[in-house]
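Asker: one predicted model, sequence on top.
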Amino acid sequence: MKTFDYTITDSLGIHARPGGELVKVAKPFTSKITLACNGKTADAKRLIAVMSLGAKQGHAVNVSVEGDDEEAASAAMETFFKANL
């Protein structure tokens, strides 16, 4: 299992556009990708779940990746977060 924490810097937090892009990055991987924020968890491959986290600027998001391609999935998610959120 690979995990990392990321603090949201985008002034709007995870809203519809970056949320949709995050799901697009997560979907091709077979690994289970879970986001945790504000005491809630969400499957990163489901937009409604990602949006329900309510992650705003300054909130810490924990990303957990577990599966056969966890190395690549974790690297892709970390790159996405740093570039877009």
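Answerer: Looks like it arrived, so ask away.
Asker: only C-alpha atoms from now on, for both contacts and neighbour counts.
Answerer: OK.
Asker: and the strands in this protein?
Answerer: Applying DSSP state E to the chain gives strands spanning 2-7, 32-37, 40-43, 60-66.
Asker: can you redo these as JSON lines with distance to Lys24?
Answerer: As requested, these are arranged in JSON lines below (distance: least, CA to CA, whole Å):
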{"stretch": "strand 2-7", "distance to Lys24": "19"}
{"stretch": "strand 32-37", "distance to Lys24": "12"}
{"stretch": "strand 40-43", "distance to Lys24": "12"}
{"stretch": "strand 60-66", "distance to Lys24": "16"}
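Asker: alongside the first one, take a look at this:
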Amino acid sequence: MATRTVTIASSVGLHARPASLFVEAVGETGLDVEIGRPGEASVDAGSILGVMALGAKHGEEVVLTAEGPEAEAALDRLAELLATDLDAQ
């Protein structure tokens, strides 16, 4: 299982537009990806409601996990996306 820990860069955290862009990118991977705070239960990263309900704020760390043949590369791309201020784009 591949894992990445990343700090949320978007100024509003994972709400509305940033969450939508992230969930869309997760869907493009074709993998089952989960996201959660370190030490807490994770949610389906492909679910906009799950990601928004997580309530991850700017500057908070989240952990991404996935399993599959392309999981390492997919998580690298997703972590890079979360480390970008998606509100500024």
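Answerer: Here it is on my side, so go on. If you're wondering where the values come from, they're calculated on a predicted model, not measured in any experiment.
Asker: could I get the strands of structure 1 as TSV with distance to Val23 of structure 1 and mean neighbour count?
Answerer: Formatted as TSV, the strands of structure 1 follow (distance: least, CA to CA, whole Å; neighbours: other CA atoms under 10 Å):
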stretch	distance to Val23 of structure 1	mean neighbour count
strand 2-7	17	15
strand 32-37	10	20
strand 40-43	9	16
strand 60-66	13	20
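Asker: of these, which is nearest Met77 of structure 1?
Answerer: The closest of the strands of structure 1 to Met77 of structure 1 is strand 60-66. By CA to CA, the value is 8.2 Å.
Asker: average distance between that closest one and structure 2?
Answerer: On superposition with structure 2, the mean distance recorded for strand 60-66 of structure 1 (mean CA distance after the TM-score superposition for structure 1) is 0.8 Å.
Asker: report the angle between that strand and strand 32-37.
Answerer: Relative orientation of strand 60-66 of structure 1 versus strand 32-37 (axes from the mean of the first three to the mean of the last three CA atoms, to 10 degrees): 160 degrees.
Asker: distance between strand 60-66 of structure 1 and the chain's centre?
Answerer: Offset of strand 60-66 of structure 1 from its chain centre (CA atoms, centre = their mean, to the nearest Å): 7 Å.
Asker: please name every helix or strand in contact with that strand.
Answerer: For strand 60-66 of structure 1, the packing partners by 3 or more CA pairs under 8 Å, 6 or more residues apart in numbering; DSSP states H and E come out as strand 2-7, strand 32-37, helix 70-84.
Asker: can you redo those as CSV with distance to Gly13 of structure 1?
Answerer: Output for these, formatted as CSV (distance: least, CA to CA, whole Å):
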stretch, distance to Gly13 of structure 1
strand 2-7, 10
strand 32-37, 12
helix 70-84, 10
